[in-house]
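Asks: Below are the sequence and a predicted model; questions follow.
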Amino acid sequence: MARSSQQAAPELPRSAKKAIGELFHPGPHAVLRGELGLVGVPGVIYTPAEGLGLPAVVFGHDWLQSPTRYLPLLRHLASWGIVAAAPASQRGPVPSHARFSADLRATLDVCVGVRLGSGSISVDRRKLALAGHGMGGGCAVLAARDRQTYDQPIAAVATLAASETYPSCIDAAGEVTVPALHVAAGNDQVSPLEGNAEPLARAWGGPSVLRNLPKANHLGFLAGRGLLDGLLAGKPHSGTARIAGALLTGFLLRELTDDDNLDELVTGTLKRTELLHTH
C-alpha cells in the first residue's frame, strides 16, 4: 500500500467540558469483578476484561465505610482500562492509619504480582497509583510516601475529601514528588477544605492540583446508604459521585497512560468546580 505524502494533523487537546462529558459515561472496556481475599487481602478488584501491561489504582475507603460504597467508581475506572482494587481492612471505629496504608501498598503488590482474570490480564509496575476518600485519601498519601522511601514505583496520587491521619499525611505530603489531584467538598463538615485538602495540596512535594466541588458534602462521593451515615454530616449524592469519578478517571488516564489530551480536564476551567491551587 502506498504511503500518503500528507501527514495526519496532530490531535488537538480536548476541552475540559468535552472531556468530562465523555468521562461521565462508562468507557469502552467490558469489566470483570474479583475478590482480593482469594490472594490473601480482603477486598474487591475490578479489571478490564482483558489486557496486558495495564495501569492500576488502589483505592482506600473512608472511616467506617466499606469498599462496597465505591463499587460504581471502581467499575467506572475499569471500564476505562484501569485495574481498580480496594482493600476492606481497618473498618472499625478506631482504625490504624499506618496499617491501612500498609494494606494499600500490599494491594498494589498483589495487582502487579498476580495474573488477573483467567491469566490474560496483567499490570505494569510503572503505571501504579494510589487514591482514596476521607481517611483512605490520607492513608493513600502515607502509602505513597512509604513506597518512595523504599524506592518502589508509584506514578500518581489522588484524594477525595482527604482527612488528616496519624501519622500526619500533611507532614508526609512534602516527601511525595509524583503528580497529585486533590478534590475537596465545599460543604464538608467532616474534613473541611481549609484544614485538610488545602494544606495537603500546598505541602505537596511534586505537581499538585486542588479542585473544589462547592456544593458537595463529605458523603457525596459514596454510593448507596449506610447504617452509620447519620453519624456524619451529609449524604450520598449521585452528581458529586459522577463528577468526582470523571475527574479521577481523567487524571489517572493522563498520568498513567500519558494522555496529554486530558490536560484541560485536570487544570482547566470546569463548571460546578473551582480550581483553587496548582503547582
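Replies: Happy to help now that I have it. Numbers count the residues shown, from 1 in each chain.
Asks: CA only for contacts and neighbour counts going forward, please
Replies: Noted.
Asks: secondary structure class for residue 233?
Replies: Per DSSP: H, G, I helix; E, B strand; the rest coil, the secondary structure class of residue 233 is coil.
Asks: Ignoring the adjacent residues along the chain, who's closest to it?
Replies: Of all residues not flanking residue 233 in the chain, residue 189 sits nearest, at 6.2 Å (Cα to Cα, 6 or more residues apart in numbering).
Asks: can you tell me how far that neighbour sits from residue 82?
Replies: The gap separating residue 189 from residue 82 is 31 Å, by Cα to Cα, to the nearest Å.
Asks: Looking at these two, which is more packed in?
Replies: Between residue 189 and residue 82, residue 82 has the larger neighbour count (other Cα atoms under 10 Å), namely 28 against 14.
Asks: here's the one I want to compare it with:
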Amino acid sequence: MAKVKKLMAQLARRGPHKILTGDLAVAGLPGRVYTPESGSSLPAVGLAHGWMMSSRHHAGLMEHLASWGIVVVAPDTERGPLGSDHGLAQDLSTALTVATRVRLGPGQITVQPTQVGVVGHGFGASAAVIAAATDDRIVSLSALWPASGSKDELDAARTYDSSALILAAPGELDTLPGNALALRRALTGDQVALRTVPKSTSMTFVDGYTLRRSLTGQKRNRSANRQARAALTGFILATVAEDSTYADFADPDTDLGKLVTVDPEELEDDGLDPVSRLLKA
C-alpha cells in the first residue's frame, strides 16, 4: 500500500518529460498530437473528446500524459450535437495508425505499434469502446465518466476482453446520461475496474468553457483531478507501456488512494430505470 500511495503522489504531478504539440491535420485528420520531447518505441493512446467538445477541452490531460512519456493523438471530428460514436471510433483508429507509421515531432519520435490504447470521455467513451472492440491493436481501454452512446456500445464492450478502467463519480454510476455501471457489467476481461473518484463530476478532466458546464454549474475539484489523473496515468503505463512498476494500477483488487473500486455484484438493484431514479432524486 505504501508503494501505491507513493506512486499515486508522483503520478498526480507532471512527469519528467518536456512536451511537444502538433497538428494531426498535416496527416489529413483534424486534431492534435501531444508527445514527449524525445523517445523511440513509445506507448500511445488515442483520446476521444466528450459531447460537443474538442481536443482543446482535454489539453491539460493530454499534456500530463505526454509528460509521463505517452504519445496522445486526439481527433477533432464528430463535434456536433449529432456526433457519431462510430465515426469517432474510426477516426481514433486512423489517428493511431498515423502515430505508429509517421515519425513525430522533429522526426525522431516513434511509437511502438503493439503498445496502443484508447481513452474516451463521456460520449467519447462510447467511441473508445467501439474502437477497442474493432481494432485488434488496442490493448487498453479507459472510459472517463462514460455516457451512453449508440445502441451498439454495450454489445461492443462484450466482445472486448483486454484491460479496462472506468472512472466515474460516486453518484453517477447509472444515471442520465451516465452508464458506468452498465459498461462495467458488459466488459468481461480479467483486468476490468470501475473506480469512483470522490468529489468528482463529469467535468473533472474538462478545460475551459462548455455548454454543459454553463448549464449545470459543475466545477473541477483539484483533489479529484489529481487522484483521477494519477490513476489513469498509472493504468496506461501498466497496460499500454507494459511497465511493471505500475502493475498495481491495472489490478482491480488494489486500492488506489481514496478511489473506491465498485463490484457490480455487490450493488443492490433499486428496480428503477434512470429516468425514475432522476425524478426520485
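Replies: Yep, that arrived. The model shown is predicted, which means the values in this text are computed figures rather than measured ones.
Asks: Need the TM-score between these chains.
Replies: Overlay of the two chains. TM-score (TM-score structural alignment, normalised by the length of the first structure): 0.87; 262 aligned residues with a Cα RMSD of 2.2 Å.
Asks: before we move on, the earlier item: residues touching the residue nearest to residue 233 of the first structure, list them.
Replies: The contact partners of residue 189 of the first structure, taken as Cα atoms under 8 Å, 6 or more residues apart in numbering, are 217, 218, 233.
Asks: next one: residue 137 of the first structure
Replies: 60, 61, 62, 131, 158, 159, 160, 161, 162, 163.
Asks: residue in the second structure matching it?
Replies: In the second structure, the residue paired with residue 137 of the first structure according to TM-score structural alignment is residue 125.
Asks: where's its match, which helix or strand?
Replies: Using DSSP states H and E, residue 125 of the second structure maps to helix 123-134.
Asks: C-terminal to that helix, what's the next element?
Replies: That would be, after helix 123-134 of the second structure and using DSSP H and E, strand 138-144.
Asks: residue range for that following strand in the first structure?
Replies: So strand 138-144 of the second structure is aligned with residues 154-160, judged by TM-score structural alignment.
Asks: Same check on stretch 193-201 of the second structure?
Replies: Using TM-score structural alignment, stretch 193-201 of the second structure lines up with residues 209-217 of the first structure.
Asks: Not counting the longest helix seen in the first structure itself, show me its contacts.
Replies: Counting by DSSP state H, the longest helix found in the first structure is helix 238-257. Helix 238-257 of the first structure is contacted by residues 19-20, 23-24, 55, 73, 76-77, 80, 127-129, 155-156, 158, 160, 179, 181, 183, 213, 216, 220-223, 259-263, 265-266 when judged by Cα under 8 Å, 6+ apart.
Asks: need the contact list for residue 123 of the first structure.
Replies: Applying Cα under 8 Å, 6+ apart, we find residue 123 of the first structure in contact with 52, 53, 54, 55, 56, 83, 111, 112.
Asks: Give me the mean deviation of the longest strand seen in the first structure from the second structure.
Replies: In the first structure, with assignment by DSSP state E, the single longest strand is strand 121-133. On superposition with the second structure, the average gap between strand 121-133 of the first structure and its aligned counterparts reaches 0.5 Å (mean Cα distance after the TM-score superposition for the first structure).
Asks: That strand to strand 156-160, inter-axis angle?
Replies: Inter-element angle recorded for strand 121-133 of the first structure and strand 156-160: 40 degrees (by axes from the mean of the first three to the mean of the last three Cα atoms, to 10 degrees).
Asks: Could you give me the buried positions within strand 121-133 of the first structure?
Replies: Within strand 121-133 of the first structure, the residues that count as buried by 16 or more other Cα atoms under 10 Å are 121, 122, 123, 125, 126, 127, 128, 129, 130, 131, 132, 133.
Asks: The first one and residue 49 of the first structure: what is the separation?
Replies: As defined by Cα to Cα, residue 121 of the first structure lies at a distance of 8 Å from residue 49 of the first structure.
Asks: Also the third one?
Replies: As for residue 123 of the first structure, its distance to residue 49 of the first structure is 13 Å (criterion: Cα to Cα).
Asks: Separate out the buried members of the contacts of residue 189 of the first structure.
Replies: Neighbour counting by 16+ other Cα under 10 Å classes 217, 218 among these as buried.
Asks: out of the contacts of residue 189 of the first structure, which one sits closest to residue 203 of the first structure?
Replies: Closest approach to residue 203 of the first structure among these (Cα to Cα): residue 218, at 21.8 Å.
Asks: doesn't residue 188 make contact with the closest one?
Replies: Yes - when contacts are counted by Cα atoms under 8 Å, residue 218 of the first structure is listed as touching residue 188 (4.8 Å).
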